[in-house]
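Asks: pasting the structure only:
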């Protein structure tokens, strides 16, 4: 292996050697501990250490790196205390995830490292968000994100590269092409000569680098990082290397031809560099012995610290308290005159006033800039706030949710508009696995609001009319808001944006232009987890949210003899159970009305909660009313039959007669 050490002094070369040697020696120790049963699992990076080390050393310590599970060299090169790494792998408290996630599935703001989730692809879009924040703040920083050649088959890879290219984001996309995705060889992963060739399709600069040559990696990435800081843009880097051990140790390498293993063993990045330094008089045997002994001593010392640490003591309170970032709601009361406006105007006004409250708040979505969004909610926003903060996005829901997560990591709030709530399915993974779990896993809040125009009654068919809140109410870590009135919509949207936790904000399209109400003109907030009792009575408790609230009210208007408490939940997560229980204990009967289809919806959970907590007060079974168990149809007569608006009255009267 040839090393071009021009312009590198001895001190840098020795530091490169120490940095590439340390993860190798740690791995060799871990493999022994694995055989001894002292650790449970190991994902080896032996043979490809030069990439992680070279890239990390080429970046500044305040620049973010998003590594994979084989990139031990990223963590050691950032000089994370080894006892904390060892504790992380053993699920100890001094690790980075409090035992909640394993190995390298963690992040740390202290060291500007953001670890992967097992789905691999989402971190690429997260890197886009971090890089976007750097660009918005004029920080002249580069973000580096890793993936393997297998990960380039995921849609997230294509979406992330496309967004980065369109927005000229300072990201180094580092692909470790190590021959196999678990046991699947590259010839079964992609059908182009080189992954770097794909850069052309994205209008992106790309390079192929010898991933086993620490000097080439360090010099080339240093050069490119300097260039990207000066001229922000994404670059695709393909590092040719090889995985010398199994996907994880239990996998073995029987599926790899022996001659291939032998060929790559000759290219060992650590041994080759060590030999080069010795042959060129840069390192002698005594110095090398001292370096190795010092690292081994550090490893053993920190292993002793980690093994001596007590196991985590399980505590339900601690676990539950860490699902959400702690947020103390601050009430901002109305101070102004009010005006009668539509539901859609309340959303628009609330969003605009939040943009004024938070000077770096970014909103992203398809067609939201000059066009003003599919429903014109952001019409005129570009003129007031500019295109940096009001960003049209490509059609790539997954990457944009991930970008929002990256913005949060870098300290910027964002609002993502799903053009229709139905389309969130294309970004489902990052919502439920990244946004929802980040705080619980490593203490990182996801300061993201996702606006969800939803609901039927507008003859839009099965892909533009779903009300899919139940996909998210069952996911710990997410908050779900679903207002029914303009006043609530404006105040709750302000709170959603203030809240540093991820919020799904549902906006029923059928209410946009059909419901009007007096709404304060000034900025104000309303609390989460507090339902609104909008009508009081003694016969029955009606529990609902969204457009269904108005169906319930219409039914009562048509039946003035029915005396009912009507509870508008307003937020579904957190859920105001106190108000529900208090009402049910008073009336003795409860009916839950939802627009979503019945099975698995939130009405089922509310019914179960009432049965568990108010059973002795009930005079009848809890009744649930919902849409048919079919996808929502297009034709108006079919949609009318599908929705529960017309069946609610009969169900209510039947319950009252029980």
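Replies: Yep, it's here. Treat the numbers as computed from the prediction; the structure is a model and nothing was measured. Numbers count the residues shown, from 1 in each chain.
Asks: all contacts plus neighbour counts: C-alpha atoms, from now on.
Replies: OK.
Asks: Skip the chain neighbours and tell me the closest residue to residue 458.
Replies: What sits nearest to residue 458 in space, not counting adjacent residues and going by CA to CA, 6 or more residues apart in numbering, is residue 510, at 6.3 Å.
Asks: where do the strands sit along the stretch 201-350 of the chain?
Replies: Assigned by DSSP state E, counting those that start in this stretch, the stretch 201-350 of the chain shows strands spanning 205-210, 235-240, 338-342.
Asks: Kindly present these as JSON lines, with separate columns for distance to residue 587.
Replies: Formatted as JSON lines, the strands of the stretch 201-350 of the chain follow (distance: least, CA to CA, whole Å):
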{"stretch": "strand 205-210", "distance to residue 587": "68"}
{"stretch": "strand 235-240", "distance to residue 587": "64"}
{"stretch": "strand 338-342", "distance to residue 587": "33"}
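Asks: Between the ones you listed, which one is closest to residue 71.
Replies: The closest of the strands of the stretch 201-350 of the chain to residue 71 is strand 235-240. By CA to CA, the value is 13.2 Å.
Asks: Taking strand 205-210 as reference, get the angle to that closest one.
Replies: 20 degrees (axes from the mean of the first three to the mean of the last three CA atoms, to 10 degrees).
Asks: next up, a second structure to put side by side with the first:
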């Protein structure tokens, strides 16, 4: 292996050596502990230390790094106290996830490290968002994100590179090409000679780097980082290396040919570099022995701290209170002059006034800039806020949701417009596995609102008509808002944007231009988790939301003899069950109406809770009404019978005479 010292002094040469030696010695200790059953799992990076260390040493302390399983050198090079790492791996309180996640599935703002999730790909888009925030603030910084060659087959990889290219983001995409994705060799993972060649398709630069040569890694990454700070742009780096142990220790390496293992063993990044330093009198054996003794002592002392720490004791209240970041709602009264406007106008007003209130709020979505979005909600925003804050995106929902997460990590707020709520399925993974879980896992909030134009009744067919709120009400960590009236929409949207937690904000397309209301002209807020009693009566409780509120109003107008409590839930997570319980205790009868198909919907949970907590108050079974168990049809006659409005009327009349 050839080493070129260049301008590096002896101090830097030694720093690189020490920085590789420490993670290697920690790993060797962890493998012993794994065999002793003192840690549950281990993903070894032995043989790949030069990449983690070289990249980290080339970046500044305030620059974010997003590592993967085999990047222990990132954490140790940032000088994280070892006892905290050991506590993390043992599921102790001092670990970064307090026992809620394992291995390297964590982040820390203190050390500017953002750990991975097992789905791998989303963190590439997160790096885009972090870099975007730096670029918008004109901070000359680089973000480095790691991935393996196997994860480059995921769509998130391609989406993230494309977004970074289109937006010219200062991101180093670091591929550790170590030969195998678990047991699958590279020849079965991709069909090109070098993964770096893929950069050409995105119009970005790339480099191929010997991942076992610490000086090559450090000097080339250092050179690139300095250049990117001056002229922001993404660069794809392919580090050629090898995985000397199993994907994780339990999987072993029997599938790897012995000759291949022998070949790469001779390229060990630490052994070769150590020999080079000895030959060039940069270090002597006595110093090496002393250094190993010091590291060994540090490891043992910190292990003792972790061992001595008591096991975590389950505290139900603490666990439940850790799902969301604390949010102190500030009520701003709606006492200004009112004007009669449509739902679509109220949402647009709320967005505009929130953009003035939060000068680091970014709107992202397909066609939201000059075109104003397909529903024209952001029309005219470019002239007021500029293209840096109102950003057209490529068609890549997953990467954009992930980028919104990155903006939040770097201290900004983000709004993502799904062109249609149906399309959220393409961004489902980062919503339910990243945004929803990140605060519970390591205390990082996702300050993101995802706007969801939804609903049927407009002849848009199966792919533009779903109301899919139940996909998200089931996922702890998300909030779900679903207004039915213009004044509610504006006030709840403002609060959703203020809330530092991820919010799915559903906007019914059929109500956009058909429903009018008196809406305060100035900025105001409404609390999440508070239902609205639209009509009051003693005969029956009608519980619904969205378009269901207006269907219920139509039916009640048609049947003025029915005295009903009509409860508009407004938010589905948190859900105001107190308002529901209070009403059923008064009326004794309840019907729950939802536009979504019935099975698995929110109506089921409401009915179940009423049965559990208010059974003795019921004079009839709780009735649930929803759409037909089919995809949303296109033809008018089919869609009319798919939707539950007429069935609701029949069921309501039956319930009244029960």
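Replies: Great, that's in hand. None of the values given here were measured: they were computed from a predicted structure.
Asks: circling back to that earlier point, and among the strands of the stretch 201-350 of structure 1, the most buried is which?
Replies: Most buried of the strands of the stretch 201-350 of structure 1 by mean neighbour count (mean count of other CA atoms under 10 Å) is strand 235-240; its value is a mean of 24.
Asks: Would you quantify the distance from the residue lying closest to residue 255 of structure 1 once chain neighbours are set aside to residue 150 of structure 1?
Replies: The shortest distance from residue 255 of structure 1 to any non-neighbouring residue, by CA to CA, 6+ apart, is to residue 183 (6.5 Å). In this view, residue 183 of structure 1 and residue 150 of structure 1 are 10 Å apart by CA to CA, to the nearest Å.
Asks: again with residue 468 of structure 1
Replies: Residue 468 of structure 1 is 32 Å from residue 150 of structure 1, where distance means CA to CA.
Asks: before we move on, the earlier item: and residue 121 of structure 1, which of the strands of the stretch 201-350 of structure 1 is closest to it?
Replies: That would be strand 235-240 among these, by CA to CA, at 15.0 Å.
Asks: Show me how far the closest one is from its chain's centre.
Replies: Relative to the chain's own centre, strand 235-240 of structure 1 is displaced by 25 Å; criterion: CA atoms, centre = their mean, to the nearest Å.
Asks: how far apart are that strand and its match in structure 2?
Replies: Once fitted to structure 2, strand 235-240 of structure 1 is off its aligned match by 0.1 Å on average (mean CA distance after the TM-score superposition for structure 1).
Asks: outside of that strand, which residues touch it?
Replies: 51, 170-178, 194-196, 199, 204-212 (CA atoms under 8 Å, 6 or more residues apart in numbering).
Asks: Please check those residues and keep the buried ones.
Replies: Taking 16 or more other CA atoms under 10 Å as the criterion, what is buried in the contacts of strand 235-240 of structure 1 is 51, 170-178, 194-196, 199, 204-207, 209-212.
Asks: before we move on, what SS does the residue nearest to residue 463 of structure 1 when sequence neighbours are not counted have?
Replies: Sequence neighbours aside, residue 422 is the residue nearest to residue 463 of structure 1 in space, at 5.9 Å (criterion: CA to CA, 6+ apart). Three-state call for residue 422 of structure 1 (DSSP: H, G, I helix; E, B strand; the rest coil): helix.
Asks: Residue 468 and residue 150 of structure 1: which is more packed in?
Replies: residue 150 (23 against 20; other CA atoms under 10 Å).
Asks: Against residue 151 of structure 1, how distant is the spatially closest residue to the more buried one that is not a sequence neighbour?
Replies: In this structure, residue 150 of structure 1 finds its nearest non-sequential neighbour in residue 181, 4.9 Å apart by CA to CA, 6+ apart. Using CA to CA, we find residue 181 of structure 1 at a distance of 8 Å from residue 151 of structure 1.
Asks: out of these two, which sits in the more crowded spot?
Replies: residue 151 (21 against 17).
Asks: Quick one: residues contacting that one.
Replies: 120-121, 157.
Asks: And the helices in the stretch 51-200 of structure 1?
Replies: 72-77, 82-89, 122-136, 155-167 (DSSP state H, counting those that start in this stretch).
Asks: Check the stretch 301-450 of structure 2 too.
Replies: Going by DSSP H, counting those that start in this stretch, the stretch 301-450 of structure 2 shows helices at 316-321, 343-357, 381-385, 397-409, 428-430, 438-442.
Asks: Mean distance between the first one and structure 1 after superposition?
Replies: Right, helix 316-321 of structure 2. Mean for helix 316-321 of structure 2 is 0.2 Å (mean CA distance after the TM-score superposition for structure 1).
Asks: Of the helices of the stretch 301-450 of structure 2, which is nearest residue 20 of structure 2?
Replies: helix 438-442 (26.6 Å).
Asks: how much does the closest one stray from structure 1?
Replies: Counting by mean CA distance after the TM-score superposition for structure 1, helix 438-442 of structure 2 comes out at 0.2 Å.
Asks: List the contacts of that helix.
Replies: Contact with helix 438-442 of structure 2 is made by 96-98, 100-101, 106-108, 319, 322-325, 444-446, 477, as judged by CA under 8 Å, 6+ apart.
Asks: returning to that earlier point: what is the neighbour count of the residue nearest to residue 255 of structure 1?
Replies: Neighbours of residue 183 of structure 1 using other CA under 10 Å come to 15.
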